[in-house]
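Student: show me how the following folds:
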Amino acid sequence: MAKYQLVRPVLLSVDEVAARSGLHPDLVRRFAAMSLVDSTTDVIGRLRFTPKAVPALARVQRLRTGLALNYAAIGLVLDLLDRIEVLEAQVRSHRRWT
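Tutor: Next up is the predicted model:
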């Protein structure tokens, strides 16, 4: 079955994400370069983010300030938290069917 996109996804610029997250645009660019937040580039090469980037950046900042983790460790923790979320969803789904 084919899927068609009905509306263009909302993409935010670095400055918009920085303003919404309260971070400096250079820090947002650095987090994108380290893959701590998902980003894409447009046809001109500018970074673009989905609105989900704002809470993701807040999560990175909480890990940095709350646990005093370096950026490499933050990437690992984020990967583990995402994996835990997937596993918990699988457990919930399995419980519904048994």
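Student: when you work out contacts or count neighbours from here on, use the C-alpha atoms and nothing else.
Tutor: Will do.
Student: so what's residue 70 closest to, chain neighbours aside?
Tutor: Ranked by CA to CA, 6 or more residues apart in numbering and with sequence neighbours excluded, the top spatial neighbour of residue 70 is residue 64, at 6.7 Å.
Student: can you get me a residue count around that neighbour?
Tutor: For residue 64, the number of neighbouring residues by other CA atoms under 10 Å comes to 15.
Student: so which strand or helix has it?
Tutor: Using DSSP states H and E, residue 64 falls within helix 53-67.
Student: buried sites along that helix?
Tutor: Residues of helix 53-67 classed as buried by neighbour count (16 or more other CA atoms under 10 Å): 53, 54, 56, 57, 60, 61, 63.
Student: to compare with the earlier structure, here is another sequence to fold:
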Amino acid sequence: MSTHPPKARAAARSAPVASVQYALVPARRLTLETVASRAGLHPELVRRFVALGLIEAERDAAGRLVFPEAAPATLARVERLRTGLCLNYASIGLVLDLLDRIGRLEAALRRGGARSDEPPWT
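Tutor: Purely as a prediction, here's the structure:
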């Protein structure tokens, strides 16, 4: 039996949980050439996507672009939106933001125990 009053227990259940990541092992980073090759795109197009904010990249100590491991999947998503829906790159940025938000909301609903008869559409 809990020593906390019912309101405190309910508040604790609904409070957001902070995610903490510890850098025990450095995250693997991919080079521009590797990302472009895996995505089947020209490196200059990948650079343009970085400039437009459609994909995240950092600079290493030598000033070269490095990408997270998920970058090729993100680029594939961008290309599917561009070719499948004929969206321009500004629209793709908006769609990616909305899809990410929907994904986070659906995950929060699943964690909160809310059930829906409808399958997630994302």
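Student: once they're superposed, tell me the TM-score.
Tutor: Remark: TM-score between the superposed chains equals 0.91 [TM-score structural alignment, normalised by the length of the first structure]; 95 aligned residues with a CA RMSD of 1.5 Å.
Student: related to what we said a few turns ago, show me what the residue nearest to residue 70 of the first structure aligns to in the second structure.
Tutor: Using TM-score structural alignment to pair residues, one finds that residue 64 of the first structure aligns to residue 82 in the second structure.
Student: relative to residue 91 of the second structure, how far out is its match?
Tutor: Distance, residue 82 of the second structure to residue 91 of the second structure, using CA to CA, to the nearest Å: 9 Å.
Student: cool, and residue 57 of the second structure?
Tutor: Look at residue 57 of the second structure and residue 91 of the second structure: by CA to CA, they are 20 Å apart.
Student: likewise for residue 43 of the second structure?
Tutor: Shown here: residue 43 of the second structure relative to residue 91 of the second structure, a distance of 22 Å by CA to CA.
Student: so what's the residue lying closest to residue 12 of the first structure once chain neighbours are set aside up against?
Tutor: Setting aside the residues directly before and after it, residue 12 of the first structure is nearest to residue 49 in space (CA to CA, 6+ apart), at 4.9 Å. Neighbouring residues of residue 49 of the first structure by CA atoms under 8 Å, 6 or more residues apart in numbering: 11, 12, 13, 14, 17, 38, 39, 40.
Student: and what of residue 76 of the second structure?
Tutor: By CA under 8 Å, 6+ apart, residue 76 of the second structure lies in contact with residue 39.
Student: for residue 75 of the first structure, same thing?
Tutor: The contact partners of residue 75 of the first structure, by CA under 8 Å, 6+ apart, come to 35, 36.
Student: any idea what it aligns with in the second structure?
Tutor: Structural alignment (TM-score structural alignment) places residue 75 of the first structure against residue 93 in the second structure.
Student: in terms of helices and strands, where is its match?
Tutor: Residue 93 of the second structure is part of helix 89-111, with elements assigned from DSSP H and E.
Student: and residue 30 of the second structure, by the same measure?
Tutor: Using DSSP H and E, residue 30 of the second structure sits in strand 29-31.
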